[in-house]
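Undergrad: Here is the input, now give the coordinates:
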Amino acid sequence: MQIFIDTADELEVRHWSRYGVVDGVTTNPSLLLAQRWTRLQNGVVRLANAIHPRPLSVEVFADEDHEMLAQARTFAGWADNIVIKVPVIDGDGRPLLEVVHRLESEGVRVNCTACMSFGQAALAAKAGATYVSLLAGRIDDEGNDGSGVVGQTCSWLRDWGMPSRVIAGSIRAPRDVQRLAAAGVHVITVPPPILTKLVDHRYSRATSAQFTRDGQQAFGQVLIDVG
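TA: Down below sits the predicted model:
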C-alpha cells in the first residue's frame, strides 16, 4: 500500500518526505486556494519539485471538455511527475470519461476523482485512468460502505488484470486508514493531521520516556565510570 499526502502545503510535503513514508501528493483547487497559491504554476511547480520524482495530482477546473483538455496539457507540461485529476462526472452529471480517455491516449496520466461507486470506478478504469479515486469518507457519509466499495473495486481490477490503481480519499480518522488497508487498497491519500495521529500514541510516548530515563540512570553512570 502506498501513502499519498493530501495537501498543497509545501512545508508539509517536505516534512513528511524526509520521513520516507510518502509516495506521492494529491491536491485539489480547494487545497491550493487554502494555501493562497494564486500564481498556480509557481505553486504547482514548487510542490512537484518537493515530491519529485513521485506523483503530484493537480485537478482541472474548467467547465467544457476542450477547456479541460487544454488545462490538463498545460499543467502536465509544468513537471514530469504531474498527474491530472479529472472528475468522473461534472456538476450536472455529465460523464467526463472522454476527457480521461483522450488524455491517457496522449500519454498524460489521469487520476479520475470524485468516484463514489463501483460503477463509476469501473468505468474510469475502463476509460484508461492511471488512478481511480474513491472518496471513501463521503461514501460512508451517505450511509454506504466506503471500504467495501474500495475492496470490491480492487478485487475486480485484480481479477481482470487491469492496471488502474485505486486511491482511497476523504480520510477522516486513523481508523479509516486501517480499514482501507485491510480492504486491499493500492493507495490512501491522507491529510497531514491524520498522518500525525497515525504516528503518535500516548503509551509510546510514555514508554519511550521511561526507557530514556532508565537508560540514562543505569548506563550513563557506567559510561562515567569507564571514562
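
Undergrad: can we go C-alpha only for contacts and neighbour counts from here?
TA: Fine.

Undergrad: for the helix or strand hosting His101, packing partners?
TA: Assigning secondary structure by DSSP states H and E places His101 in helix 97-105. With contacts defined as 3 or more C-alpha pairs under 8 Å, 6 or more residues apart in numbering; DSSP states H and E, the packing partners of helix 97-105 are helix 65-76, strand 110-115, helix 118-126.

Undergrad: Also this sequence, please, to line up against the first:
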Amino acid sequence: MKIFLDSANIDEINNIARYGILDGITTNPSILSKEVDDNNDTAGIINNIIKHVNGEVHIQVTSDEYDTILKQAMKIHSLGLNVIVKIPVTQNGMAAMASLRSRGIKINATTIFTPLQALAAAKNNAEYSTVYLSSIDDSGNSSYKVIQTIRTMFNNYNMKTKIMGAAIKNPVQIIECGMAGVDAVTAPYGVLKQMLDHPETLMNVNRFINDWNLIPQNSKTFFNQ
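TA: Purely as a prediction, here's the structure:
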C-alpha cells in the first residue's frame, strides 16, 4: 500500500520522508492556502514541493468550470512526469476527465463518497479514485463498507484505477484501508506520526536503555572495539 502525506509544509514533508515510508504528497487548495504568506506564493510552494519530493505529487485544480479545469490540468501536468492532476468528481470534472483521458494525463479523481462515483472515475481511466473516509463516517455511513464495495467492483471488472483513502483522522482508518485492499492512503502529518508510535514500544526501549546503563562503564566494551 502506498502512503502519501496530505500536506504542503516542507518541514512536515522532510520529517516524514526520513522514516522511509513516504511514496508521495497530496495537496488541495485548502492545504496550499495554509502555507501562503508574504514570503511564499502558490507557485513557489508547489515548485518547492516538487523539488523536495522523491515520488508522486498530486496537485488539485481550483475551479469547477469545464474550460478552466482543462487549462489548469494542462498547467499542472506540465510540471513533471511525477505530477498527478487532482480533479473533483463533479459533472464538469468528469467531463474534463473524459477530454483529458486521450492526452495521457494522469488524473486523481477526488472527493469521492460513493461506489458509483468511483466507478465513473475508473471508466475515465483515472489513475486514482480518492475516497473521503471520515466525511463518509461523519454522515452516518460506513467508509469501510464503501471502500470494500469499490474494491469488489474494480476487481470484478479488472479495472486498473487505484483506490486511495483520504480524509483520514486516525491510524485505524489506515488499517481498515489495508484490510479492504486499498492501493494507497493519504493522511495528515499527525496521523502518519502516530503510525510509528505506541506507548509500549517507548516503554520497552526505555527499559533496554536503562538496563544497558546499569552495566559498569569498563564492561561496555562491545561498541568501543
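
Undergrad: TM-score of the superposed pair?
TA: For this chain pair, the superposition-based TM-score is 0.92 by TM-score structural alignment, normalised by the length of structure 2; 222 aligned residues with a C-alpha RMSD of 1.9 Å.

Undergrad: The helix holding His101 of structure 1 vs structure 2, average distance?
TA: Here the mean offset of helix 97-105 of structure 1 against structure 2 after fitting is 1.7 Å, by mean C-alpha distance after the TM-score superposition for structure 1.

Undergrad: what span of structure 2 lines up against that helix?
TA: The aligned range for helix 97-105 of structure 1 in structure 2 is 94-102, by TM-score structural alignment.

Undergrad: In contact with the spatially most central residue of structure 2: list those residues for me.
TA: Centroid-nearest residue in structure 2: Thr186, 2.4 Å away (criterion: C-alpha atoms, centre = their mean). Counting by C-alpha atoms under 8 Å, 6 or more residues apart in numbering, Thr186 of structure 2 makes contact with 3-6, 25-26, 164-168.

Undergrad: Spatially nearest residue to it (excluding sequence neighbours)?
TA: Phe4 (4.4 Å; C-alpha to C-alpha, 6 or more residues apart in numbering).

Undergrad: isn't there a strand covering the one you found?
TA: Yes - using DSSP: H, G, I helix; E, B strand; the rest coil, the assignment for Phe4 of structure 2 is a strand.

Undergrad: and it, how many neighbours does it have?
TA: Counted by other C-alpha atoms under 10 Å, the residues lying close to Phe4 of structure 2 total 28.

Undergrad: do the one 4 residues further on as well
TA: Burial of Ala8 of structure 2 is recorded as 23 neighbouring residues (other C-alpha under 10 Å).

Undergrad: Make JSON lines from the contacts of Thr186 of structure 2 and add distance to Glu56 of structure 2 to it.
TA: Output for those, formatted as JSON lines (distance: C-alpha to C-alpha, whole Å):
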{"residue": "Ile3", "distance to Glu56 of structure 2": "11"}
{"residue": "Phe4", "distance to Glu56 of structure 2": "9"}
{"residue": "Leu5", "distance to Glu56 of structure 2": "11"}
{"residue": "Asp6", "distance to Glu56 of structure 2": "12"}
{"residue": "Ile25", "distance to Glu56 of structure 2": "6"}
{"residue": "Thr26", "distance to Glu56 of structure 2": "8"}
{"residue": "Met164", "distance to Glu56 of structure 2": "13"}
{"residue": "Gly165", "distance to Glu56 of structure 2": "16"}
{"residue": "Ala166", "distance to Glu56 of structure 2": "16"}
{"residue": "Ala167", "distance to Glu56 of structure 2": "18"}
{"residue": "Ile168", "distance to Glu56 of structure 2": "19"}
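
Undergrad: Give me the buried entries from those.
TA: 3-6, 25-26, 164-168 (16 or more other C-alpha atoms under 10 Å).

Undergrad: now, which of those sits nearest Ala126 of structure 2?
TA: Met164 (11.5 Å; C-alpha to C-alpha).

Undergrad: Would you mind finding the match for that closest one in structure 1?
TA: Residue pairing (TM-score structural alignment): Met164 of structure 2 is matched to Ile167 of structure 1.

Undergrad: Helices of structure 1, start to end?
TA: Using DSSP state H, the helices found in structure 1 span residues 10-18, 29-34, 40-51, 65-76, 97-105, 118-126, 136-141, 146-159, 174-182, 192-199, 202-226.

Undergrad: ok, now which ones touch the residue sitting furthest away from the middle of structure 1?
TA: Centroid-distance maximum for structure 1: Asp225 at 52.5 Å, with C-alpha atoms, centre = their mean. Going by C-alpha under 8 Å, 6+ apart, Asp225 of structure 1 touches no other residue.

Undergrad: now it: how far from Ala218 of structure 1?
TA: Distance of Asp225 of structure 1 to Ala218 of structure 1, given as C-alpha to C-alpha, to the nearest Å: 11 Å.

Undergrad: now for Phe4 of structure 2: what does it line up with in structure 1?
TA: Using TM-score structural alignment, Phe4 of structure 2 lines up with Phe4 in structure 1.

Undergrad: Its match touches Thr27, doesn't it?
TA: No - if you go by C-alpha atoms under 8 Å, Phe4 of structure 1 and Thr27 don't touch, sitting 10.0 Å apart.

Undergrad: Now for the residue nearest to Thr130 of structure 1 when sequence neighbours are not counted: which residues touch it?
TA: Nearest residue to Thr130 of structure 1 in three dimensions, chain neighbours excluded: Ser164, at 4.9 Å (C-alpha to C-alpha, 6+ apart). For Ser164 of structure 1, the contacting residues are 125, 128-132, 157, by C-alpha under 8 Å, 6+ apart.

Undergrad: possible to save these as TSV with neighbour count and distance to Lys85 of structure 1?
TA: Shown next, in TSV, are the contacts of Ser164 of structure 1 (neighbours: other C-alpha atoms under 10 Å; distance: C-alpha to C-alpha, whole Å):
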residue	neighbour count	distance to Lys85 of structure 1
Ala125	25	14
Gly128	25	13
Ala129	31	10
Thr130	21	10
Tyr131	25	9
Val132	30	9
Leu157	19	20
